[in-house]
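Trainee: I'd like to go over a predicted model; first the sequence, then the structure.
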Amino acid sequence: MLVLIAIDNGMHVDGAAAIFGVGRSTIVGWLKLREEGGPAALAVKMPPRPVPALNEQQLAQLRGGIIGRDPANCNSTLGCGRTMGAELIKRKFGVEFTP
């Protein structure tokens, strides 16, 4: 982070905040994080991804049942498209989706 490099090279926190357009308290927080956890503590952390409702095998079965089918020949009372897909997934795998 350029802000922390500038501070490491002697820039005052208030000056760094003004130049980099970052709040003073944010910089102080970064300094504290780095002091307690090292540079790795400042790494960007992605939020955990949701667990997929269908596993890879189920997705493969679903793709196999859909690819190459003509939507005009669907037998759904709810019509073709997302609603039919949700109905198929519920019937085949017991997993409910909102179309």
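Mentor: All right, it came through fine.

Trainee: Please make it C-alpha for all contacts and neighbour counts, starting now.
Mentor: OK.

Trainee: What about Ala16, how many residues nearby?
Mentor: 21 (other CA atoms under 10 Å).

Trainee: my guess is it contacts Ile5, does it?
Mentor: No: in this structure Ala16 lies outside contact range of Ile5 using CA atoms under 8 Å: 9.9 Å.

Trainee: Pull out the buried positions in stretch 18-31.
Mentor: Using 16 or more other CA atoms under 10 Å as the test for burial, stretch 18-31 gives Ile27, Trp30, Leu31.

Trainee: Now name the helix or strand holding Arg91.
Mentor: helix 82-93 (DSSP states H and E).

Trainee: Below is an additional structure, to be compared with the one above:
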Amino acid sequence: MSSGKKPRGSDLLAQRWTKQDLARLVDIEHDGVNLVEFFPKGIPDPDGGWGTWHVKPDALLKFLGTLLNHDKIPGVWVFPKGLPPVIEGFDVGFQAGSARER
């Protein structure tokens, strides 16, 4: 894709999320990380989705590093849970593929 030109549809197809991409995303396993909700988008063949992980404070950096090492990186936001100065954990939300708004 040349810079300065509007992307063509065929260029954007290469960036689409597949069912396998989503499966790799939601199957991430770490101690202290639990996927608590996942909503796929696209029937019958999902091409996106959104969800939330609950992450313990000591697992957050390793978990975010794992997300950044994926071929396709979802839109992610992190929300702390607890009353400062004690953080009990984090909600890590994501949007991927066709569900991504950010």
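Mentor: Everything's here; your move. Everything quoted here is computed from the prediction, not taken from an experiment.

Trainee: care to give me the TM-score?
Mentor: The TM-score (TM-score structural alignment, normalised by the length of the first structure) is 0.26; 45 aligned residues with a CA RMSD of 4.1 Å.

Trainee: if we can go back for a sec, between the buried residues of stretch 18-31 of the first structure, which is nearest Met84 of the first structure?
Mentor: Within the buried residues of stretch 18-31 of the first structure, the smallest distance to Met84 of the first structure is 50.0 Å, found for Trp30 (CA to CA).

Trainee: Now name the helix or strand holding that closest one.
Mentor: For Trp30 of the first structure, the host element (DSSP H and E) is helix 24-37.

Trainee: For that helix, name the packing helices and strands.
Mentor: helix 2-8, helix 13-20 (3 or more CA pairs under 8 Å, 6 or more residues apart in numbering; DSSP states H and E).

Trainee: Quick one: the ones you listed as JSON lines, columns for distance to Ile66 of the first structure too.
Mentor: Formatted as JSON lines, those follow (distance: least, CA to CA, whole Å):
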{"stretch": "helix 2-8", "distance to Ile66 of the first structure": "51"}
{"stretch": "helix 13-20", "distance to Ile66 of the first structure": "53"}
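
Trainee: what's the closest of those to Ile89 of the first structure?
Mentor: Going by CA to CA, the one of those nearest Ile89 of the first structure is helix 2-8, 49.6 Å.

Trainee: who's in contact with the closest one?
Mentor: The contact list for helix 2-8 of the first structure, computed with CA atoms under 8 Å, 6 or more residues apart in numbering, reads Val13, Ala16, Phe20, Ile27, Trp30, Leu31.

Trainee: For it, buried residues please.
Mentor: Val3, Leu4, Ile7.

Trainee: Could I get the buried residue list for the helix holding Arg91 of the first structure?
Mentor: Neighbour-count burial for helix 82-93 of the first structure [16+ other CA under 10 Å]: Thr83, Met84, Gly85, Ala86, Glu87, Leu88, Ile89.
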